[in-house]
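Participant: Here is a sequence with its predicted model. Questions after.
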Amino acid sequence: MQLRGLATVSFWAADLTAAKDWYADLFGVEPYYEVRDGAGRPAYYEFRLGDYQHELGLIDSRYAPDGPSAAPGGAIAYWHVDDLDATVATLLKAGAREHQPPTPRGEGDFVTASVVDPFGNILGVMRNPHYLEMLAARPGR
């Protein structure tokens, strides 16, 4: 088995349209993909983000495997950002709430932080020197 790369991070939202609007405003782009249910209601939106065009999928919480949750939880995917403090400040100003403040991790310049979006999902952000090394080593860079 080989994990080849992050394909999609899925977030759940009871108000999917509000979640789509919040993230579109935050990212400055509209989702590139949308799925509607049989009644024509939005069921899924997908954004492509960052250097590798990783996907963030927003899914109506009606489809959550264990049903909607009232509390944040699950694994945290950390997205590399160039300015961690400014990114956290932007997220908080947009209506997210702090989950974990900026926290140094181990040796070097690794720092993580996370917020809970207005829909109960944990969004992790990270300053990660390894990410920058891999980006610099990409062919054509």
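Facilitator: Perfect, I can see it now.

Participant: For the rest of this, base every contact and every neighbour count on C-alpha atoms.
Facilitator: Noted.

Participant: Burial check on the residue lying closest to Thr17 once chain neighbours are set aside, number of neighbours?
Facilitator: Nearest residue to Thr17, sequence neighbours excluded (C-alpha to C-alpha, 6 or more residues apart in numbering): Pro42, at 7.2 Å. Using other C-alpha atoms under 10 Å, Pro42 is surrounded by 18 other residues.

Participant: try this one next to it:
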Amino acid sequence: MTEGIKTIIYPVKDLARAKTLFNSLAGVKPVMDQPYYVGYAVNGQDIGLDPNGHAKGMTGPVAYWHVDDIRATVKTLQAAGAQTLQDPQDVGGGKLTALLKDADGNVIGLIQAA
């Protein structure tokens, strides 16, 4: 089951420069500020900056679908023709993420809460 898209993550090359821009854009300070990820909470939407995103296959901002069972969702999407870019992995505290690509090259993000 899905809860829809609640998270958008931007791959960035210069985290400090991106953080300065997004601090201004969001109008709030980050709720998470680490060398590997900076995250904002803006009116119920999670916005993230990932300095490792390009290496994971992200070619631009990725919308993340929040799902109950990430492994089952990955299998379902693979059966429907999606290609896995990143298998489900724990990104901290039991939260899992995965990246897939559809036949048109669009990157699809998945998140399963801890």
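Facilitator: Looks like it arrived, so ask away. Please read these numbers as outputs of a predicted model, since none were measured by experiment.

Participant: Would you pull the TM-score for this pair?
Facilitator: Counting by TM-score structural alignment, normalised by the length of the second structure, the TM-score of this superposition works out to 0.50. Behind it: 64 aligned residues with a C-alpha RMSD of 2.0 Å.

Participant: could you point out which element follows the helix ranked longest in the first structure?
Facilitator: Across the first structure, the helix with the greatest residue count (assigned by DSSP state H) is helix 16-27. Per DSSP states H and E, helix 16-27 of the first structure leads on to strand 33-36 as the next helix or strand towards the C-terminus.

Participant: What's the first helix or strand after that next one?
Facilitator: Proceeding N to C from strand 33-36 of the first structure, the next assigned helix or strand is strand 42-49, under DSSP H and E.

Participant: how much does that following strand deviate in direction from helix 16-27?
Facilitator: Interaxial angle, strand 42-49 of the first structure versus helix 16-27 (axes from the mean of the first three to the mean of the last three C-alpha atoms, to 10 degrees): 10 degrees.

Participant: what residues does the helix or strand that comes right after strand 42-49 of the first structure touch?
Facilitator: For strand 42-49 of the first structure, the succeeding helix or strand toward the C-terminus, using DSSP H and E, is strand 54-60. Judged by C-alpha atoms under 8 Å, 6 or more residues apart in numbering, the contacts made with strand 54-60 of the first structure from elsewhere in the structure are 6-16, 19-20, 42-49.

Participant: buried set for the longest strand seen in the second structure?
Facilitator: Assignment by DSSP state E gives strand 2-11 as the longest strand of the second structure. Burial within strand 2-11 of the second structure, assessed by neighbour count using 16 or more other C-alpha atoms under 10 Å, is assigned to Ile5, Thr7, Ile8, Ile9, Tyr10, Pro11.

Participant: Check those and tell me the two furthest apart.
Facilitator: By the measure C-alpha to C-alpha, the buried residues of strand 2-11 of the second structure have their two most distant members at Ile5 and Pro11, which lie 17.3 Å apart.

Participant: Could you pull out the helices in the second structure for me?
Facilitator: Taking DSSP H as the criterion, the second structure carries its helices at 15-26, 70-79.

Participant: Number of residues surrounding Val67 of the second structure?
Facilitator: Val67 of the second structure is surrounded by 20 other residues when neighbours are defined as other C-alpha under 10 Å.

Participant: What of Gly48 of the second structure?
Facilitator: By other C-alpha under 10 Å, 25 other residues sit near Gly48 of the second structure.

Participant: Surely Thr97 of the second structure and Gly109 touch.
Facilitator: Yes. Counting by C-alpha atoms under 8 Å, a contact exists between Thr97 of the second structure and Gly109, whose distance comes to 7.2 Å.
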